[in-house]
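1. mind looking at a prediction? Sequence and model below.
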Amino acid sequence: GASATPEPVWTAEALQRITRGQWLVEPPPDWLARSVVRGPKHMELLPAPALFVASDYQTLAAHERYSRPRSTVNWDRHLLLPGLQDQLAGAIVQHPVEGLAPDFPLLQVEDPIRAMLRLGAAARERYRGLLVGVTGTVGKSSTIAILRDLLPAQARVHTTIDNYNSRVGVPAMLASLGPDVDVCILEMAQSSLWMDRGPISLMARPHVAIVTEIGLSQTRQAVSVEQTAEYKSRIFLGLEPGGVAIVPDHIPCLLQMVQAAARTAGAVWVVGRGPQADVRVLGTEPEGHGCRVHIALRGRTHSYLFPVASEGLVRNSTLSFAALVAMGFDPEAACARMPGVRLPASVMHVQALRTESGVQATLIDDSWNAEVMSMRNAMAFVRDYGRAGGGGSGAAPVARRIAMLGRIVNLDHAAEAMHRSLAAPLLDSGIEHVVTHGQEMRWLREEMPASMLGPHFESAAEAAGYLGAFLRDGDLLLVKGDRDRSDFGDIPELLQKL
């Protein structure tokens, strides 16, 4: 049970053996690490004491196989160690580091990222619990969040944090997987599934693999929906013998996906409203702020209250429910827990916005985080919203399309080019009025026609105040940006109080 002290994730002896490294500074006798982290951001999200993996950008880029490593970027995380040492158990380094306490444990290896990948593989080898893999164009984080909350309270659970789902991210998440965890839930991105050396799912070896959605994401690897489906279906190649593949029935290329799954899966469960679905959604009706969902599975009917009436999120709840049953947990207990699931806030959340002056607009709150890809996707969602076949077809006609855009963080030296690159998709989105927040957005402003630009703000309260006065009935407002180290994330809440 969760009350007992968790076993150490790594001992000094295991680390040296698996990484083939050399302790420059030996740890004390009963030393242990409970997680492995590659950056300060993850130290807050994983259990302490953490072992830090220091590397430079070029080493990481080589392992991630970035198609265009940024030659101008040359950060080196070794330089962060002196400032972080008090919060760490020790570090894996490529070379000795100045400014550290003489007793700070240091394990020297040839390539710290490769060492971390080896730890991920070794952690998976020794692991005896259940592992779930989740992939899809969208919906990964919310599906994982729902599934985590459906598991019994006493279950020890380890999940992907911070969407770290790349070909380095998946093994990095496994590197923090303790031997006594009951369920590990891993998010996998397309990049970790299309690699030429075989998909990362071969290393992760899930017992249950979920595909949430197949759509065209703006990657150079996938040029068609069929090709996207082919890449995503590679998650099934790593299934453990007898493993279960879970696929929603609304996706394009459903047959292709089911056939791909059938090659390796012990069972393929199709989830959805169609007559052929194995996990069949019989219907949904509004209840409170959310909706009640009725599901037939293995000849029994279950019903649960889901707290949000969003079609996409309800669909993710059905996939999570199916995964939980596939793992052998009790479906009725899961139904009882469903009303209490906590979703990642502000993930493509479409809601009505009524200001005090009586204006009725629609808010798309996507202020959780931002990267170039999700910015482009949000702009495309706005472009198609309310148009036939688009994100909100069937919605009332849109008066004006307005965007409140915040900066993208963690781009280092590429920040200027990346922010400027958003001009083309923005011009293509049908957005007529753009309000910006955060220093880096000034670059995008320089690329835009003055007629489209509203003011620039560094304060969430001022930005929300401006929008409150500007909005008219029928407007569609996108709020998209990153809340990291900024007050941008306050804007949706401030708008609701207008």
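-> Cool, the structure landed.
2. only C-alpha atoms from now on, for both contacts and neighbour counts.
-> OK.
3. mind listing what the residue positioned nearest the centre of the chain touches?
-> Centroid-nearest residue in the chain: residue 163, 3.1 Å away (criterion: CA atoms, centre = their mean). Applying CA atoms under 8 Å, 6 or more residues apart in numbering, we find residue 163 in contact with 141, 187.
4. where does residue 219 land in three-state SS?
-> In the three-state summary, residue 219 is assigned as coil, counting by DSSP: H, G, I helix; E, B strand; the rest coil.
5. ok, the closest residue to residue 487 other than its chain neighbours to residue 406 distance?
-> Nearest non-adjacent residue to residue 487, counting by CA to CA, 6 or more residues apart in numbering: residue 460, 5.8 Å away. According to CA to CA, to the nearest Å, residue 460 and residue 406 sit 10 Å apart.
6. shared neighbours, those two?
-> The contact sets of residue 460 and residue 406 overlap at 437, 488 (CA under 8 Å, 6+ apart).
7. what about those two, which has more around it?
-> When neighbours are counted by other CA atoms under 10 Å, residue 460 and residue 406 differ, and residue 406 comes out ahead with 30 against 21.
8. pretty sure that one contacts residue 489?
-> No: using CA atoms under 8 Å, residue 406 is not in contact with residue 489, being 9.2 Å away.
9. then this one, side by side with the first:
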Amino acid sequence: MTEPLWTAREALAATGGLLTDSKDWVAEGVSIDTRTLKPNDLFVVLKDQRDGHDFVPDAMARGAAAALVERGDCGPGPHLLVPDSLDGLRALARASRERSKAIRVAVTGSVGKTSVKEALAAVFRAAGKAHWSEKSYNNHWGVPLTLARMPRDTQRAVFEMGMNHAGEIRELTTLVRPHVALITRIGPAHLENLGSMEAIADAKSEIFEGLLPDGVAIYPADDPFAPRLASHAKETAAGFLLDFGVTPGAAIAVTDFESSPHGSSGQVSVLGKSVPFAVRAVGDHWAWNAAAIFAAGIASGIDAEQVADALAAVEPEAGRGRAAKIAFPDGEFTLLDDSYNANPVSMRAGLSVLAATAPERGGKRIAVLGEMLELGPDAPKLHAELAGAVDAAGVSTVILCGKLMKHLHDALPAGVEAIYALDAESGTGALAEHLGDGDVVFIKGSNASGVHRIARALTEGRAFGGGKDR
């Protein structure tokens, strides 16, 4: 019989709290959201824009085993009463870590971290009992929640770590204490908060500070900040440094990489041994992603051939480069949905995918681009500098959403039809006006730009009533 995730007495010992009502409950999961809570979950109250205490009665009505709370006046129990519920969640996370024999991998980076995390989770699942961050649960509550949810018998686990400010990744990696820590690539994400690319590299390097003694620090050999990342790693408990990329001298190097609208393939050199691989994802940036996945997989005790086999079956997630054929009143078009988030590096990578995807039946390439946020004083310049990448991608029509995209609009050459929309809602209407049979539509922008709603409207058929005649 499978052991429960948490017993009441284990949760009490971990948190140092006070049990009310029943002291014999068992929890099979941990939840912070009554909408997704499952029967026998431990409901953890968090306070943000809304106070989770208000939802305790609903959680108990939905079958929660108990609720971890700061107040005893929030309805029927049983309750585990603690001074601070987020600290209580962190305490559960630490206890989960201490009782586990799992190999823990931490992943961060300015671009590619979620794609690498998801693919690495697939590799781990193929190799045994795996656990991984749900969605992009990579912040101050998402990482402890993921760790607190880790089943006792997990063999390998991967945790995504994000940040907006210096010091945030240090807190997360110290909680997880990974055996392997990976930085994908450094780019100008969160430049507004950190001020310089050097500061971004330093903040990402904090992930190495949580490594267990003799842990493995993995960093991108091709990155301009590779020496800086390696220097930080050498100052930690890391016993091994492993670099990856497309540079032949890297310990894990991808060569002969080719990408087509149907997928990508190449060879990976693992300490001199060459292994062929293929992925269903598209774009030159997948050369770096694949190298990172091989590096972390091998560092976690999985051989390169097993990594290659698992990688071949990985499907890109919605919003992260997934390609789909969509029927509409005037025929069919191809949607390249990369709408989850964006910075200048990932935007160029996505546009290269658009360039490699040929329209059909006389169609055209359309790009729907949302503004990139948190870039600081250089934001206007960084938006305008995308003009060359848009032109090189063979875009016929570009729909630009958000105030900062006005700078790209003004920098585009005359041969590109540029439509400026103040927001995503206006962009949806503009796209419906210009969409035709055989077109390829690429959508990307910062999450707050709202262009993911355009992608959803397209997939759900809400973006068009009658289409456009050619």
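-> The structure has been received and is ready for your questions. This one's a predicted model, so the numbers in the text were calculated from it and none came from an experiment.
10. one step back: helix or strand: which one has the residue nearest to the centre of structure 1?
-> Here residue 163 of structure 1, judged by DSSP states H and E, is contained in no helix and no strand.
11. what lines up with it in structure 2?
-> Under the alignment by TM-score structural alignment, residue 163 of structure 1 pairs with residue 136 in structure 2.
12. how near is its match to residue 201 of structure 2?
-> To residue 201 of structure 2, residue 136 of structure 2 is 21 Å away according to CA to CA.
13. ok so, going back, what sits in contact with each of residue 406 and residue 489 of structure 1?
-> What both residue 406 of structure 1 and residue 489 touch, as defined by CA under 8 Å, 6+ apart, is the set residue 482.
14. before we move on, the earlier item: for the residue nearest to residue 487 of structure 1, what are its contacts?
-> Contact partners of residue 460 of structure 1, counting by CA under 8 Å, 6+ apart, are 437, 487, 488, 489, 490, 491.
15. mind redoing it with 6 Å?
-> The contact partners of residue 460 of structure 1, taken as CA atoms under 6 Å, 6 or more residues apart in numbering, are 487, 488, 491.
16. ok, now residue 401 of structure 2?
-> Taking CA under 6 Å, 6+ apart, we find residue 401 of structure 2 in contact with 370, 421, 422, 423, 424.
17. could those go into a markdown table alongside neighbour count and secondary structure?
-> What follows is the contacts of residue 401 of structure 2, written out as a markdown table (neighbours: other CA atoms under 10 Å; DSSP: H, G, I helix; E, B strand; the rest coil):
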| residue | neighbour count | secondary structure |
| --- | --- | --- |
| 370 | 32 | strand |
| 421 | 20 | strand |
| 422 | 16 | coil |
| 423 | 17 | coil |
| 424 | 22 | helix |
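18. with the residues you listed in mind, which one is nearest to residue 77 of structure 2?
-> For residue 77 of structure 2, the nearest member of the contacts of residue 401 of structure 2 is residue 424. The distance, counting by CA to CA, is 44.0 Å.
19. pretty sure that closest one contacts residue 451?
-> Yes: assessed by CA atoms under 6 Å, residue 424 of structure 2 is found in contact with residue 451 at 5.4 Å.
20. helix, strand or coil for the closest residue to residue 419 of structure 2 other than its chain neighbours?
-> Distance criterion CA to CA, 6+ apart; nearest residue to residue 419 of structure 2, sequence neighbours excluded, is residue 399 at 4.8 Å. For residue 399 of structure 2, the assignment made with three-state DSSP gives strand.
21. translate residue 399 of structure 2 into the numbering of structure 1.
-> In structure 1, residue 399 of structure 2 lands on residue 402 (TM-score structural alignment).
22. for that match, what are its contacts?
-> Residues near residue 402 of structure 1 by CA under 6 Å, 6+ apart: 431, 432, 433, 477.
23. tell me the two of these that are most distant?
-> Going by CA to CA, the pair spanning the contacts of residue 402 of structure 1 furthest: 432 and 477, at 10.6 Å.
24. who's more crowded, the two?
-> Legend: neighbour count by other CA under 10 Å for residue 432 of structure 1 and residue 477, higher for residue 477 (25 against 15).
25. what sits against that one?
-> Shown in contact with residue 477 of structure 1 (CA under 6 Å, 6+ apart): 363, 402, 403.
26. again, 7 Å this time
-> For residue 477 of structure 1, the contacting residues are 362, 363, 364, 401, 402, 403, by CA atoms under 7 Å, 6 or more residues apart in numbering.
27. can I assume it sits in a strand?
-> Yes: using three-state DSSP, the assignment for residue 477 of structure 1 is a strand.
28. any idea how far residue 463 of structure 1 is from it?
-> From residue 477 of structure 1 to residue 463 of structure 1 the distance is 13 Å (CA to CA).
29. for the counterpart of residue 198 of structure 2 in structure 1, which non-adjacent residue is closest in space?
-> Using TM-score structural alignment, the partner of residue 198 of structure 2 in structure 1 is residue 226. Counting by CA to CA, 6+ apart, the nearest residue to residue 226 of structure 1 once its immediate chain neighbours are dropped is residue 253, at 6.5 Å.
30. same thing with residue 217 of structure 1?
-> The nearest residue in space to residue 217 of structure 1 (CA to CA, 6+ apart) is residue 137, at 6.4 Å.
31. likewise for residue 6 of structure 1?
-> Leaving aside its sequence neighbours, residue 6 of structure 1 sits nearest to residue 180 (CA to CA, 6+ apart; 6.9 Å).
32. wait, the one you found touches residue 7, no?
-> Yes: with contacts counted by CA atoms under 7 Å, residue 180 of structure 1 reaches residue 7, the gap being 6.5 Å.
33. what about the equivalent of residue 11 of structure 1 over in structure 2, neighbour count?
-> Residue 11 of structure 1 maps onto residue 7 in structure 2 when the alignment is built from TM-score structural alignment. Residues near residue 7 of structure 2, counting by other CA under 10 Å, number 18.
34. my read: residue 7 of structure 2 touches residue 25, true?
-> Yes: applying CA under 7 Å, one finds residue 7 of structure 2 in contact with residue 25, separated by 6.2 Å.
35. contact partners for the alignment partner in structure 1 of residue 316 of structure 2?
-> Matched by TM-score structural alignment, residue 316 of structure 2 corresponds to residue 343 in structure 1. By CA under 7 Å, 6+ apart, the residues touching residue 343 of structure 1 are 142, 145, 146.
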